[in-house]
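**Q** Fold the stuff below for me.
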Amino acid sequence: MTRETRLSPMQLPQVTEPRNPGMELDMGWVRRAQANSSAIERRVATLPGRRSVKKDHQAAWLLRAITCIDLTTLAGDDTTERVRRLCAKGRHPVRADLLQALGFDRLSVAAICVYHDMVAPAVAALTGSGIPVAAVSTGFPAGLSPFHLRVAEIGESVQAGANEIDIVISRRHVLSGDWQALYDEMRAFRAACGEAHVKAILATGELGTLRNVARASLVCMMAGADFIKTSTGKESVNATLPVSLVMIRAIREYHERTGYRVGYKPAGGISKAKDALVYLSLIKEELGDRWLRPDLFRFGASSLLGDIERQLEHHVTGAYSAAHRHALG
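**A** Below you'll find the predicted structure:
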């Protein structure tokens, strides 16, 4: 297997893995889900210092991280030209001279993530690249628009060419413990996605407790989510290691019980290469190497790519470069 093959874009999970079909809502399983906050915090506190990779190993892990990035722009001033530039960066995320020095010919990000209005320009800009377009949907980021409009929004994005849909759940269902309502909502969103890959955004910073995060994770997987995702990036608290541990252990338990692998996507606040390495270490320890591929793991990020490219330049040249030398577009 060549280096180019190993790091080229992966197929969507429903192609490379049997797609999670979901199951009947198991309220006994949901109610049994708990989260020991003190133990969780102790576990994740050990990661940054205990799992450290250096030199060539670090460069290899950072290249792997790039292939797992959903390169994202979700700004109110997004334009067609900005999205085209972002797509160009997604096709060639590392400067050619650095990539050559590292011994690779080709590399790309996992997906480009945009609002619905930018789906068509992104699809056009990525033609022939094999990189999927992900659209945020269902009243992103608050998820408070009328239900029929949220479902219709999914259909519009799929029709426009989105291969992946990042939906937001109704937080009130979790906060009120109405797990049947959350399950029914997620099932409807999954059905509206059709063949498109669906990522369920839990907005974990607004769910109140880690136990709620665990239960919401299970319910969304039972309802057929292909991925569960931490955050929209718009909340005051986004991806954290404790939340990640709770969610990936729910993924592990779901896989052990059903045989289906569900993906994981931390999003929001992950902007440094060293943070990406910690998340990859956590995934490797808790879920294993199979989840260290873009069909089962993604970073929702924008500025992360620039910092990774800076670290790779330091690895190649021995000198740190200014951030403006690695612009996203």
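
**Q** going forward, measure contacts and count neighbours with C-alpha atoms only.
**A** Noted.

**Q** And residue 322, how close does it get to residue 310?
**A** According to Cα to Cα, to the nearest Å, residue 322 and residue 310 sit 8 Å apart.

**Q** between these two, who's got more neighbours?
**A** Set side by side, residue 322 and residue 310 show more neighbours around residue 310, with 20 against 10, by other Cα atoms under 10 Å.

**Q** number of nearby residues for the nearest residue to the more buried one once chain neighbours are set aside?
**A** Leaving out its chain neighbours, the residue that sits closest to residue 310 by Cα to Cα, 6 or more residues apart in numbering is residue 321, at 6.1 Å. Neighbourhood size, residue 321 [other Cα under 10 Å]: 15.

**Q** mind checking the SS state of residue 321?
**A** Put simply, residue 321 is coil when judged by DSSP: H, G, I helix; E, B strand; the rest coil.

**Q** Do I have it right that it meets residue 313?
**A** Yes. The pair residue 321 and residue 313 passes the contact test of Cα atoms under 8 Å, sitting 7.2 Å apart.

**Q** anything in contact with each of these two?
**A** Listed contacts common to residue 321 and residue 313 are nil; contacts here mean Cα atoms under 8 Å, 6 or more residues apart in numbering.

**Q** quick one on the thing from earlier: could you measure from the residue nearest to residue 310 over to residue 279?
**A** To residue 279, residue 321 is 24 Å away according to Cα to Cα.

**Q** Also this sequence, please, to line up against the first:
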Amino acid sequence: MSSTSPTIDRASGSPFDDVTASEASLRRFLHGLPGVDQVGAEARAAALGTRSIKTTAKAHALDLAIRMVDLTTLEGQDTPGKVRALAAKAMRPDPADPTCPQVAAVCVYGDMVATVKEVLGSSGVHVAAVATAFPSGRAAMDVKLADTRDAVAAGADEIDMVIDRGAFLSGRYLQVFDEIVAVRQACARADGSSAHLKVIFETGELQTYDNVRRASWLAMMAGADFIKTSTGKVQPAATLPVTLVMVEAVRDFREQAGQMVGVKPAGGIRTAKDAIKYLVMVNEVAGPDWLTPEWFRFGASTLLNDLLMQRTKMTTGRYSGPDYFTLD
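**A** Down below sits the predicted model:
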């Protein structure tokens, strides 16, 4: 697979003015990206998933994976009590072991942000809110922006927006680009800071790896802080090959633009074994710079418990059982 990318002219006010000036120029840039070798991508992802991890490295990987979790609940039946309990677990995943690290963030709907923020306080665990008519992304732009602003005003540290897949698949790239730019602007706070923006592609609906690569570059050029695979509501969600394509994209983007962008696979990652496969892939494809919660996250609800079970097994020599930890 080629890792080269079209040259980006950074001389103007925006690094990408030359490729975003019109629908035609944006299309020309995105369709000029190297095509993804499907067989090669899937074979490489499979090979990376076979790496052997030794005991010391595994212990480090388990703690790192815990620190990278965006502990998530996005159900219509979510209650204040449920999200408070989830926030408490995010800060102390294993109440019996104070050495267990806390997770990166708690991800909820916007109306639950204030409740989660109250529980988390100054713990350092972030609050992430889904926005822009999650999970479909089908709403008027003023509704999407109001959704974002409300979540930021309630205290969200991070916004997980969804792109309009219908627009993207129809080739209306400039529309998608402009929406990401507008949502990023809506992430601004009164103090001049800004909530981090994660852009969700719903890769299960994008149909090809070429589209995943194009969506990755489109979002990064529009100012995404993170690119994210899925909402968790559509199957297939995160897969190793899809995430490989996205990790290659952020690596190439830094080479071209000098800027790092994070990656968040979400949906379907349930076991510590699977999480470690992703960490190996990130390390070998993008490098260790991405092996921090600032640049790589897991969007998950059930993954944390398996990570905790495996961690307990390594520290005590025995499995604690799935009912030892709270169900999320």
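
**Q** what's the TM-score for these two chains?
**A** Here the superposed chains carry a TM-score of 0.89, computed using TM-score structural alignment, normalised by the length of the second structure; 302 aligned residues with a Cα RMSD of 1.4 Å.

**Q** what does the residue nearest to residue 310 of the first structure align to in the second structure?
**A** Using TM-score structural alignment as the criterion, residue 321 of the first structure maps onto residue 320 of the second structure.

**Q** mind listing what that match touches?
**A** By Cα under 8 Å, 6+ apart, the contact set of residue 320 of the second structure is 309, 312-313.

**Q** and the residue nearest the centre of the second structure, what does it touch?
**A** Centroid-nearest residue in the second structure, with Cα atoms, centre = their mean: residue 264, separated by 2.3 Å. Contacts here follow Cα under 8 Å, 6+ apart; on that basis residue 264 of the second structure touches 226-229, 296-299.

**Q** 6 Å instead, please
**A** 228, 296-298 (Cα atoms under 6 Å, 6 or more residues apart in numbering).

**Q** What is the nearest of these to residue 73 of the second structure?
**A** Comparing those against residue 73 of the second structure with Cα to Cα places residue 298 closest, at 13.2 Å.

**Q** from what I can see the closest one touches residue 69, true?
**A** Yes. If you go by Cα atoms under 6 Å, residue 298 of the second structure and residue 69 touch, sitting 4.8 Å apart.

**Q** Just the buried subset of the contacts of residue 264 of the second structure, please.
**A** Buried subset of these (neighbour count, 16 or more other Cα atoms under 10 Å): 228, 296-298.

**Q** Could you list every helix and strand that the longest helix belonging to the second structure packs against?
**A** Longest helix in the second structure by number of residues (criterion: DSSP state H): helix 240-257. When contacts are defined as 3 or more Cα pairs under 6 Å, 6 or more residues apart in numbering; DSSP states H and E, helix 240-257 of the second structure packs onto helix 38-48.

**Q** run the last query once more with 10 Å
**A** helix 38-48, helix 209-222, strand 226-228, strand 262-264, helix 272-285 (3 or more Cα pairs under 10 Å, 6 or more residues apart in numbering; DSSP states H and E).

**Q** what stretch of the first structure does it fall on?
**A** Using TM-score structural alignment, helix 240-257 of the second structure pairs with 241-258 in the first structure.

**Q** ok, average deviation of that stretch from the second structure?
**A** Once fitted to the second structure, stretch 241-258 of the first structure is off its aligned match by 0.8 Å on average (mean Cα distance after the TM-score superposition for the first structure).

**Q** and that stretch, how far from the chain's centre?
**A** Centroid separation for stretch 241-258 of the first structure versus its chain: 15 Å, with Cα atoms, centre = their mean, to the nearest Å.

**Q** burial count for the equivalent of residue 145 of the first structure over in the second structure?
**A** Matched to the second structure by TM-score structural alignment, residue 145 of the first structure sits across from residue 139. For residue 139 of the second structure, the number of neighbouring residues by other Cα under 10 Å comes to 12.

**Q** How about the contacts made by residue 139 of the second structure?
**A** Neighbouring residues of residue 139 of the second structure by Cα atoms under 10 Å, 6 or more residues apart in numbering: 132-133, 164.

**Q** Identify, from these, the entry nearest to residue 39 of the second structure.
**A** The closest of the contacts of residue 139 of the second structure to residue 39 of the second structure turns out to be residue 164 (Cα to Cα; 27.9 Å).

**Q** Where do the helices of the second structure begin and end?
**A** Under DSSP H, the second structure gives helices at 17-20, 23-30, 38-48, 55-67, 80-91, 113-120, 141-153, 165-169, 173-186, 209-222, 240-257, 272-285, 303-316.

**Q** if I pick residue 222 of the second structure, what's in contact with it?
**A** With contacts defined as Cα under 10 Å, 6+ apart, residue 222 of the second structure is in contact with 15-16, 20, 174, 176-184.

**Q** cool, and residue 196 of the first structure?
**A** Residues near residue 196 of the first structure by Cα under 10 Å, 6+ apart: 12, 14, 134, 154-155, 157-158, 161-165, 190, 226.
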